[in-house]
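In: give me a model of this one.
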Amino acid sequence: MLEYKSPKYFPSSEELLDSDETPVDNELQDLIPGLLKAILAMAWTERMDWFFGVDMGIYYDPDQPAIVPDGFLSLGVERIFDEGLRLSYAIWEEERVPIMILEVVSQTYRGEYTKKKQEYSDLGVLYYVIYNPQRRRKPQLEVHRLVDGEYILQPGNPVWLPEVGLSIGAERGTYLGITREWLYWYDELGQRFLTPEERAKVAEQRAQRLAEQLRAMGVDPDSVV
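Out: Predicted coordinates:
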């Protein structure tokens, strides 16, 4: 585990850089964590004790640069600070290490299987998720669990995360008009949570069925408030 220093002054998250200014070289590095965050916001709409960061700096030592994963999930923290929202994630301020970190591998490797894996292990992140859409002979999705200071690859797809109360997995679907393999959240029965687009489509279909039923009863659906 990393040892946190105790300087006389801890900068607030507002004073720290929100990212490392490194541009993503693959659109999926934004879209995949963004989709996971959007699904979680609808699945946990009543909960205010979680935060999902996308391309946001995680600070563990005020004297060290931030670690900036593609996405991360923290539990037991404030969902929203104020209208300004979070600018960065300082562990000494949040008092929580993220429970899960996600890296989406692009054509340019950035130490996802080596350097970053060690960093997250040292930080004490329980789950490290790597998604590599370029892989052909090995699994594209890897979910690692921290056991005695080492990451152990977990079997299956989706993979159940008991401390989170959800599973994470990969399957083909359509998001923002793009049909390909995406990462999703699943419940304890393995049922996939719908995306915002899918939820809107289901709601529209229900409204259409209701309108048809009203017309069959001789009622103009436009007259029903």
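In: going by C-alpha atoms from here, please, whenever you check contacts or count neighbours.
Out: OK.
In: report the longest helix in this protein, please.
Out: Once the chain is assigned using DSSP state H, the helix that runs over the most residues is helix 196-216.
In: now the element after the helix or strand containing Ile101, going C-ward?
Out: Taking DSSP states H and E as the definition, Ile101 sits inside strand 100-104. Using DSSP H and E, the helix or strand that follows strand 100-104 in sequence is helix 115-123.
In: now find how far off-centre that next one is within its chain.
Out: With Cα atoms, centre = their mean, to the nearest Å as the basis, the distance from the averaged C-alpha position of helix 115-123 to the chain average is 18 Å.
In: doesn't Phe72 fall inside a strand?
Out: Yes. Assessed by DSSP: H, G, I helix; E, B strand; the rest coil, Phe72 belongs to a strand.
In: to compare against the first, here's the next sequence to fold:
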Amino acid sequence: MTQLPRQTDPPLPPWQTLPTMYDLPSENPEEPGLPDEFHFLQPLLLYLTFLPPNWYPNRAFSACDLNLYYDATHSNWYKRPDWFGVVGVPRLYQERDMRLSYVCWQERVNPFIVVELLSPGTEDEDLGQRESELRHPPTKWRVYEEILRIPYYVIFSRYTNEWQAFHLVGGHYESVDLTQGCLPIPELGLSLGVWQGNFRGFNRLWLRWMTLEGTWIPLPTEETEVARQETEAARQETEAARQETEMAKQEAETAKRRVQELAARIGELGIDPDDLQNSE
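Out: The predicted structure follows:
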């Protein structure tokens, strides 16, 4: 008896069988994080709104995903914070060039605040739950707390929209009780808070800098929009004033014309307008 060919299921499309972005780690085993678009946009928003009023603009520097070298005795050891801010250093390296990295022993000023965005592959290290391995570089937490002694350390999760802030007290990080959901930093003249808004086409919760009084630091696009609105308001006021002047001119011309018409009618009646004035 001839056997019929055995039927098989059609092959699954590649998008159902190949790994997704959540399954593919970095090719560098020492950096197993999962970079994503949020890791670009959130640090960018912090970068654009980091304008400490207590410091001249050319004496503040911040960076996103820039190598931070912290140990002169191990010059190839570095961390790469998602965002960090420094005050008291030139905006440009030696006042003349953009930085390729931030080398603490050359800058002689350590970062004042670091923000890390939680990723599945680096969460335990960001939260200080991973111990340093023997003959390996120290973890982020240890570098920020013990070696660089960075005063403020902030952690934000895009998955839960929760964030934690730590302040260096007595050489150790202590959790900060947020003030009305914000982290005031008087040394900078700024507060850090969570903002619900649209940034680069995404409406969600974002970390964003504000004044100590609670006003969000405007983005360049927002400043442009405010300037446009102010210009439009001024134009409308000018146009309204022009229309009022034109209306007053027309009313004056109408009144003059009526006087002339009235004088003409009185003249047709044989009455001298001057006699009317004298009779009064």
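In: TM between them?
Out: Laid over one another, the chains give 0.79 as their TM-score (TM-score structural alignment, normalised by the length of structure 1), with 197 aligned residues with a Cα RMSD of 2.4 Å.
In: what range in structure 2 does the strand holding Ile101 of structure 1 sit on?
Out: Mapped onto structure 2 using TM-score structural alignment, strand 100-104 of structure 1 spans residues 113-117.
In: just the strands in structure 1 please.
Out: Remark: strands assigned in structure 1 by DSSP state E are 50-54, 58-59, 71-75, 89-90, 100-104, 127-131, 141-147, 150-153, 159-161, 166-175, 178-186.
In: right, and these - which one's nearest Pro196 of structure 1?
Out: Set against Pro196 of structure 1 and scored by Cα to Cα, the strands of structure 1 come closest in strand 166-175, at 9.1 Å.
In: report the aligned residue range of structure 2 for that closest one.
Out: Counting by TM-score structural alignment, strand 166-175 of structure 1 corresponds to residues 190-199.
In: neighbours around Glu171 of structure 1, how many?
Out: Using other Cα atoms under 10 Å, Glu171 of structure 1 has 13 other residues around it.
In: touching, it and Glu181? I think so.
Out: Yes. Counting by Cα atoms under 8 Å, Glu181 is a contact partner of Glu171 of structure 1 at 5.1 Å.
In: tell me who's in contact with the residue lying closest to Val105 of structure 1 once chain neighbours are set aside.
Out: Spatial nearest neighbour of Val105 of structure 1, excluding adjacent residues (Cα to Cα, 6 or more residues apart in numbering): Asn132 at 4.8 Å. Each residue near Asn132 of structure 1 by Cα atoms under 8 Å, 6 or more residues apart in numbering is listed here: 104-106, 140-141.
In: ditto for Glu187 of structure 2
Out: Here Glu187 of structure 2 is in contact with Asn54 (criterion: Cα under 8 Å, 6+ apart).
In: from Glu125 of structure 2, how far off is it?
Out: 28 Å (Cα to Cα, to the nearest Å).
In: can you check Gly88 of structure 2 too?
Out: For Gly88 of structure 2 relative to Glu125 of structure 2 (Cα to Cα), the value is 29 Å.
In: what of Ile150 of structure 2?
Out: For Ile150 of structure 2, the distance to Glu125 of structure 2 - Cα to Cα - is 16 Å.
In: out of the two, which sits in the more crowded spot?
Out: A count of neighbours by other Cα under 10 Å puts Ile150 above the other of Ile150 of structure 2 and Glu125, at 22 against 17.
In: does the more buried one really touch Val109, like I thought?
Out: No. Using Cα under 8 Å, Ile150 of structure 2 is not in contact with Val109; the gap is 10.2 Å.
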